[in-house]
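J.: only geometry, no sequence info:
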């Protein structure tokens, strides 16, 4: 009869094993690194079994077993073992690893060279090639309880703890290894689920960004290039060991992920911006360029002049003075249209004198003979409900701002004040009046259209702040929604000052502006050379962008690395950017 004293070491060893098993299962369930989890599983299994070597196979989507890990330093074989015969489709059960995977059952082999149930020629060939001697073997499935195996563990040569001699594997320890393998399978499944969700989220974000880029040729690949540049600059800031940014760093992959997602979503609100506003290349452009309608009025007026001259000739009332007046009227008409057309292009700023001339030209009259309500949609007719219907033919100004050109702003189209937006909202949603548009002082956008462009930040913030981001992504809306804020507090949509702009937000502002200045795929503008873009940012450093971030952009060489990858070689006219350094915020 065994005494209690003799059983004490056994109980102590079992307690140590159980404690180790519990700790291993807890650690595996907490792991977020697939490779580390697999290595832990293989190593812990080998420790529990007190054996000389171990190999791990994983089941592939192609229904094969591939070598994943081994404890020995020998290179992993590249060949894979099919679970089923290619020609017959029958189970390939002559291999012990395949048998374990197919039947979800552990297999004990006391002597490899005496084994007749399975084909172990591969193991024996390995022994011959390496000089190793495989005797005992244990093959265990990696499978959750009640689930199909996702892999196989194979252990070789159990060792006697006292003598170190190779012995058969203890059947009682098989259950412990199966328990670890089952826990690892659950952990791997959970990890795979998390990774697949992350991959899906990343893909959806990129699809949205690419869709915004594809929506308009005027945005080009902006949503793709800005995140790349922002990450390059954030990496430089994280690596800074001196200067004002030496204390900044993203210290975990989760922080990098949060910033990457924010960068990719920085313009997601543009999905709501109409293309005809984003793409507005001339002042009279909506869905089409309305200069053609204006030109036809001038054409009509010219023909009216020609008709009047012919009628006068037929009546015998023509003279040299009449000819001179006729030619002067034609020349004035040509000059007036050329002026209106030049105003429409919007490449030059308009002063008071130009605006006054525009109104004088617009006040000239032409005669309309056809009913302009015919062929209209119900919505267009409704927009004219407050207008009188003049008797035809009628005289109309060449250019006008009509009631029908005003699109009222619905109450629901105003920003929700609960988000803290501070933007001046125009009274009307759109004003398509011809004089109103042609009289834009600079560029092609009216006040209403410029707000519509800027409003994409309102939608970016509201869209993202309504999304249930997990805790480690809670700053995504901040990173995506602040790149149009300014250091002097005059930006949008919230007019945040420097005390409320984080380093990542400031990085996003520099990346966004530099990409927009240098992009060569914008049909509406010529890309700036590198020297021109850096000069613009140098002037903006301080009131608009953070000078410390801009100076790091230069000193780190990020500007040149990005330029060499994305700019046309003809744009790169700066190699040393030291002349563009701005006075630092702290200096």
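T.: In hand now; what should we look at? Nothing here was measured: the structure is a model prediction, and the numbers come from that model.

J.: CA only for contacts and neighbour counts going forward, please
T.: Will do.

J.: quick one: the spatially most central residue of the chain and residue 439, what's the gap?
T.: Centroid-nearest residue in the chain: residue 264, 2.6 Å away (criterion: Cα atoms, centre = their mean). For residue 264, the distance to residue 439 (Cα to Cα, to the nearest Å) stands at 37 Å.

J.: With adjacent residues omitted, what lies nearest to residue 433?
T.: Closest residue to residue 433 in three dimensions, ignoring its sequence neighbours and counting by Cα to Cα, 6 or more residues apart in numbering: residue 401, at 4.1 Å.

J.: was I right about the one you found contacting residue 439?
T.: No. Here residue 401 does not reach residue 439: they are 11.1 Å apart, not a contact under Cα atoms under 8 Å.

J.: Pretty sure the residue nearest to residue 433 sits in a strand.
T.: No. For residue 401, which was evaluated using DSSP: H, G, I helix; E, B strand; the rest coil, the result is coil, with no strand membership.

J.: Comparison target, given below:
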């Protein structure tokens, strides 16, 4: 008996250490069989008002289904209630659950309490004889039943004959069932918390994507290409990454960082993220400029009419008469068209254009009551003078600050130890190999491999994304060419980009998420030559 108690303790220790559910089920059932000398057994998990077979193991029949066997259990669930709603007390295991007690049947062929017709039919088909049964409900720490253990045919080690389960067997299995229930419940709680955390992470990512229709899907797509490149690193057996292998937990950590890499964009104002034109805030202020030009145009027309009325004799206008300000009206039209061009991010504003803007801005308009205003405010002139794109230096800094915001936000979260590097990985996706990135200007020697992978994935997704209305999505060859040039300029990791190209780790992503016209032929040699 002392040896059996020691084995029970050893099994309990193994239960506490195991994190894989199929292996956990195996430890429970095989441990129960070992403690009692049972030939067979089944483990059930409660699902609603039915018991699902999770694992079946019978030594003499060589039967192993469920668990780590790779063979699914083909037996249907056992209902806990009859068709009329009464509790099912016809089966040994359902009685153990419904009455919350251990049930010991010494000999099924002599027992009159339960319906063993199904068991006897099985015996006839297989030549087996199911004789002694021991069913024990598994109750967790709150007294809630989560399943049951059922053992079959206790074997006398001296004679090899089937014998009833003893009272010692009952005590040992009841103790094991209690430990098993706690271990399974703990595993469920841990898995549930992981699923909740992952769901919250995806919720945040989806909210960020929904914040802007022009970057929608970015937070969802970056993890896909990130993990594709990480798997390529694991599969590489060459000199570059042959000694590197991400563990399952490290892969989980990287994927979580990829989902959260842009969480700081929660703090970025929508009018900056979605600034289509230089004068756009909540609305495009070019319409205010148009309204002011209309005031100037109106004033010109009024002045012209007054001049004509004041003319001696009120003579009719002659051909070529410009008293209505025709030349000035044309000048306003040209200025208005010029301002509209400057308002577009694709229009390059050089020094000559800035001088022209300043001259236009200096014009004055007169409002009712005699108040005068400039045609362009200082802020409007500043925004229209942006050389390329639509963002001012201050707005670009706001955009860039999302990485720092992501890092600061994530560093406040109590990540478990195996996820402790999520903030560093997520916050470093805009760092550069030459140390000129942001938010912290970390040099290559201090950048983790995971951060470098995420940086490449972020750029690849941005270059191939088709939801950016302000530009056409790049093809695969265009994207990889641009990335090769960025690599040569010190932006991204050369070895990782080479692996991405050599392994074609982007192909599955591209086939699923890119447009057909983007899937062109990639000239690997030409692109890699850019890196030399």
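T.: Looks like it arrived, so ask away. What you see is a predicted model, and the numbers here were worked out from it, not measured in a lab.

J.: What's the TM-score once they're superposed?
T.: Remark: TM-score between the superposed chains equals 0.93 [TM-score structural alignment, normalised by the length of structure 2]; 516 aligned residues with a Cα RMSD of 1.8 Å.

J.: What ranges does the stretch 251-400 of structure 1 have for its strands?
T.: Taking DSSP state E, counting those that start in this stretch as the criterion, the stretch 251-400 of structure 1 carries its strands at 365-368, 394-397.

J.: so how far does the last one sit from its counterpart in structure 2?
T.: Spelled out, it's strand 394-397 of structure 1. Following superposition, strand 394-397 of structure 1 is found to deviate from structure 2 by 2.3 Å on average (mean Cα distance after the TM-score superposition for structure 1).

J.: so that strand matches what in structure 2?
T.: Strand 394-397 of structure 1 corresponds to residues 371-374 of structure 2 when matched by TM-score structural alignment.

J.: what's the offset of that stretch from the middle of its chain?
T.: Chain-centre distance of stretch 371-374 of structure 2: 53 Å, with Cα atoms, centre = their mean, to the nearest Å.

J.: what does that stretch contact?
T.: Stretch 371-374 of structure 2 has contacts (Cα atoms under 8 Å, 6 or more residues apart in numbering) with 361-367.

J.: Tell me the spacing between residue 538 of structure 1 and residue 548 of structure 1.
T.: 11 Å.

J.: what about those two, which has more around it?
T.: Set residue 538 of structure 1 next to residue 548 and count neighbours by other Cα atoms under 10 Å: residue 548 wins out with 24 against 20.

J.: after superposition, how close is whichever strand or helix holds the more buried one to structure 2?
T.: Here residue 548 of structure 1 sits within helix 547-555, counting by DSSP states H and E. On superposition with structure 2, the mean distance recorded for helix 547-555 of structure 1 (mean Cα distance after the TM-score superposition for structure 1) is 1.0 Å.

J.: Where in structure 2 does that helix align, residue-wise?
T.: Going by TM-score structural alignment, helix 547-555 of structure 1 sits over residues 494-502 in structure 2.

J.: before we move on, what about stretch 166-173 of structure 1?
T.: The aligned range for stretch 166-173 of structure 1 is 162-169, by TM-score structural alignment.

J.: Show me which residues of that stretch are buried.
T.: Judged by neighbour count using 16 or more other Cα atoms under 10 Å, the buried positions of stretch 162-169 of structure 2 are 162-165, 169.

J.: Switch these over to CSV; also include secondary structure.
T.: Shown next, in CSV, are the buried residues of stretch 162-169 of structure 2 (three-state DSSP):
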residue, secondary structure
162, strand
163, strand
164, coil
165, coil
169, helix
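
J.: Closest one of those to residue 309 of structure 2?
T.: The nearest member of the buried residues of stretch 162-169 of structure 2 to residue 309 of structure 2, counting by Cα to Cα, is residue 169 at 118.5 Å.

J.: So which residues make contact with stretch 142-154 of structure 2?
T.: 29, 32-33, 36-46, 51, 93, 96-97, 100, 130-140, 162-165, 177, 181.

J.: give me that answer again for 7 Å
T.: 36-46, 93, 130-140, 162-165, 181 (Cα atoms under 7 Å, 6 or more residues apart in numbering).

J.: Sitting in helices, which of these do you find?
T.: 36, 93, 181 (DSSP state H).
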